[in-house]
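Chemist: fold the stuff below for me.
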Amino acid sequence: MRLPELLSRVPVTTTAQVESFLGSAELKWGKHRRIKVGKVFHNFLCLRCGDQRTFVSGDELDCLGLGDDQVSIDVTLRCTECEASVEAWFLVASDGPIAGQSPHVKVERYTENLRDRAERIDAASGPFADLVKRAQLAYENDLGAGAVIYLRKIFEKVTWEVAEILNIAVKKANGNPRPFAVVLEEVNGIRNIIPQRFSSDGYQLFRELSGIIHGDSTEAEALQKFKPCLQLVLGVVNEVRQDNVVAQAIEELGWNVDVVEEEVSS
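Modeler: The predicted model follows:
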């Protein structure tokens, strides 16, 4: 596999053995080198075209040396239709020396600057899209607790907003907020916003998110829990009743689903 093929597959495939792309000469720390290895392709929703488009790089990629086993690669990608441009950045590391023949490399980090010109194909839509994007960006920068803060904010906002629609009080007589668990239970009793698989204890998701934020989990654990928590929060936003994505997310979090199911059936 050539390096551009691996970069084009991110984030689906991040590890592979690739053809030599630096030659035999080491790229020393802090030094730049232009490498002519082929084009990188990524599909985005082009906001100027209003449709899904392929964005492509030039034949040469810009490498920055970070040691004998790591390089930073900056890529500019242009829409093949309107030529709107975006940027992508890859941190590529190898098991051994990254220069030489057929190194085994891994894309350790990937981020992009879409500059309001494009969106990811699977980008969230709707009133909470901006918070989802912020959560995803924090996650991709290894900020586990920071990413989960946005997820809890989404959960809170959707619950408060549905409560207001249903004329459920969100404040006490003295003006202080009512307990979130009480409001959530009343909302869910009228309009099922919690996926049915764990609807008997919808507050468990909030406890999970809050525990991560308040330090009950390490950053590594927070990053590991982010994706299943994201799926569950999006399940609430989309009023998911029951599907395989939600079931898998619950399993990945290690929640006691059997107990929940017994409570539902009792």
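Chemist: use CA for all of it now, contacts and neighbours both
Modeler: Will do.
Chemist: wait, is Pro11 part of a strand?
Modeler: No - applying DSSP: H, G, I helix; E, B strand; the rest coil, one finds Pro11 to be coil, outside a strand.
Chemist: following the host helix or strand of Phe44, which helix or strand comes up?
Modeler: Using DSSP states H and E, Phe44 sits in strand 41-46. Where DSSP H and E defines the elements, the next helix or strand beyond strand 41-46 is strand 51-56.
Chemist: from the contact counts, what lies against that next one?
Modeler: Identification of packing neighbours for strand 51-56 by 3 or more C-alpha pairs under 8 Å, 6 or more residues apart in numbering; DSSP states H and E yields strand 41-46, strand 70-79.
Chemist: by how many degrees do the helix or strand following it and strand 70-79 diverge?
Modeler: Next along the chain after strand 51-56, taking DSSP H and E as the criterion, comes strand 60-65. In terms of direction (axes from the mean of the first three to the mean of the last three C-alpha atoms, to 10 degrees), strand 60-65 departs from strand 70-79 by 150 degrees.
Chemist: how about this one, so we can line them up?
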Amino acid sequence: MRLGDLLSKAPAREEAQVEGFLNGRGLSWGQHKTIDAGQVFLTFLCKTCGVVRTFASGKKLSCLGVGDRVVSIDACLKCAACGAIVEAWFLVVSRDELHGQAPIVRLERYVDNRRDRASRIGVGAGGFDDLLERAQLAYEENLGAGAMVYLRKIFEAITKQVADIAGIPTTGNNGGRKPFRNLLQEVDEQHHIIPTAFSSDGYKLFSELSEIVHGDSTEEMALQKYRPCRSLVIGIIRNVASDQEMKRAIKDLGWNVTGLNMPISGEAAS
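Modeler: Have a look, this model is predicted:
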């Protein structure tokens, strides 16, 4: 594997053994070098083309020494069809010497500047995709609590929207807002929106989201719980989108699954 192949898996923070890319010479702090480490290929939704496209870097990458085992890689990627440009930056860390013949390296951090010309590929859920991207970007910036806020908003909103479509009351006997635990249970009993893998932990994970949002957890813990919570939320979106009764109801109401209403601000349920 070449370094470019590893970087093409971004934002996944993977580790792998790659071909040497520094020609046996270390790179001092602040020292710059153009390296031949393979092209980087990342997939985005190109806003000019209106479809998913592969964006490719040039054959050479820009490498900057940051530490004994750390380098910064800059790449400029172009849409294969229209030439729209996306800038990408990678922080790469090595287990041992970076200038070895086959160093074991990992992608420590990835940032892209899409200049509003491209967007990350979502799950085909309209406004939910936007919030999922915001959650992911917050996570990549190590803002665990911020990432969880977006996931919690999606969880709440899609549960309430399914309840509205299914005719399940969202208010309690006294006219106030129904506790989310009760609403989620009723919705899941009728439409099984919680993925099978989380069937016994749906509300538990929501509780963990809430604890983090309300400041009852550390950033480190929020970052650790982000991936399973994101998987749960994406699973719910996909379950709702594939539910035949939901599809019929959404069609009858004149809605579009890819355009479900998703408020970006507003008070979250307790």
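Chemist: residue boundaries of the helices in the stretch 51-200 of the second structure?
Modeler: Along the stretch 51-200 of the second structure, counting by DSSP state H, counting those that start in this stretch, helices occupy 127-140, 144-166, 180-191.
Chemist: packing partners of the shortest one?
Modeler: Under the contact criterion of 3+ C-alpha pairs under 8 Å, 6+ apart, helix 180-191 of the second structure touches helix 144-166.
Chemist: helices or strands next to the helix it packs on in the packing?
Modeler: The contact analysis (3+ C-alpha pairs under 8 Å, 6+ apart) places helix 144-166 of the second structure against helix 127-140, helix 180-191, helix 202-213, helix 219-242, helix 244-252.
Chemist: adding mean neighbour count and distance to Phe55 of the second structure, write those out as a markdown table.
Modeler: Listed next are those as a markdown table, based on neighbours: other C-alpha atoms under 10 Å; distance: least, C-alpha to C-alpha, whole Å:
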| stretch | mean neighbour count | distance to Phe55 of the second structure |
| --- | --- | --- |
| helix 127-140 | 21 | 18 |
| helix 180-191 | 17 | 39 |
| helix 202-213 | 19 | 34 |
| helix 219-242 | 18 | 25 |
| helix 244-252 | 14 | 34 |
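Chemist: so can I have JSON lines of these showing distance to Gln17 of the second structure?
Modeler: Shown next, in JSON lines, are those (distance: least, C-alpha to C-alpha, whole Å):
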{"stretch": "helix 127-140", "distance to Gln17 of the second structure": "23"}
{"stretch": "helix 180-191", "distance to Gln17 of the second structure": "44"}
{"stretch": "helix 202-213", "distance to Gln17 of the second structure": "35"}
{"stretch": "helix 219-242", "distance to Gln17 of the second structure": "25"}
{"stretch": "helix 244-252", "distance to Gln17 of the second structure": "46"}
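Chemist: and Arg120 of the second structure, which of these is closest to it?
Modeler: Smallest distance to Arg120 of the second structure across these (C-alpha to C-alpha): 6.9 Å, for helix 127-140.
Chemist: how close does the closest one sit to the first structure?
Modeler: In the superposition with the first structure, the average deviation recorded for helix 127-140 of the second structure is 1.3 Å (mean C-alpha distance after the TM-score superposition for the first structure).
Chemist: okay, the angle between that helix and helix 219-242?
Modeler: Using the same axes, to 10 degrees, helix 127-140 of the second structure lies at 160 degrees relative to helix 219-242.
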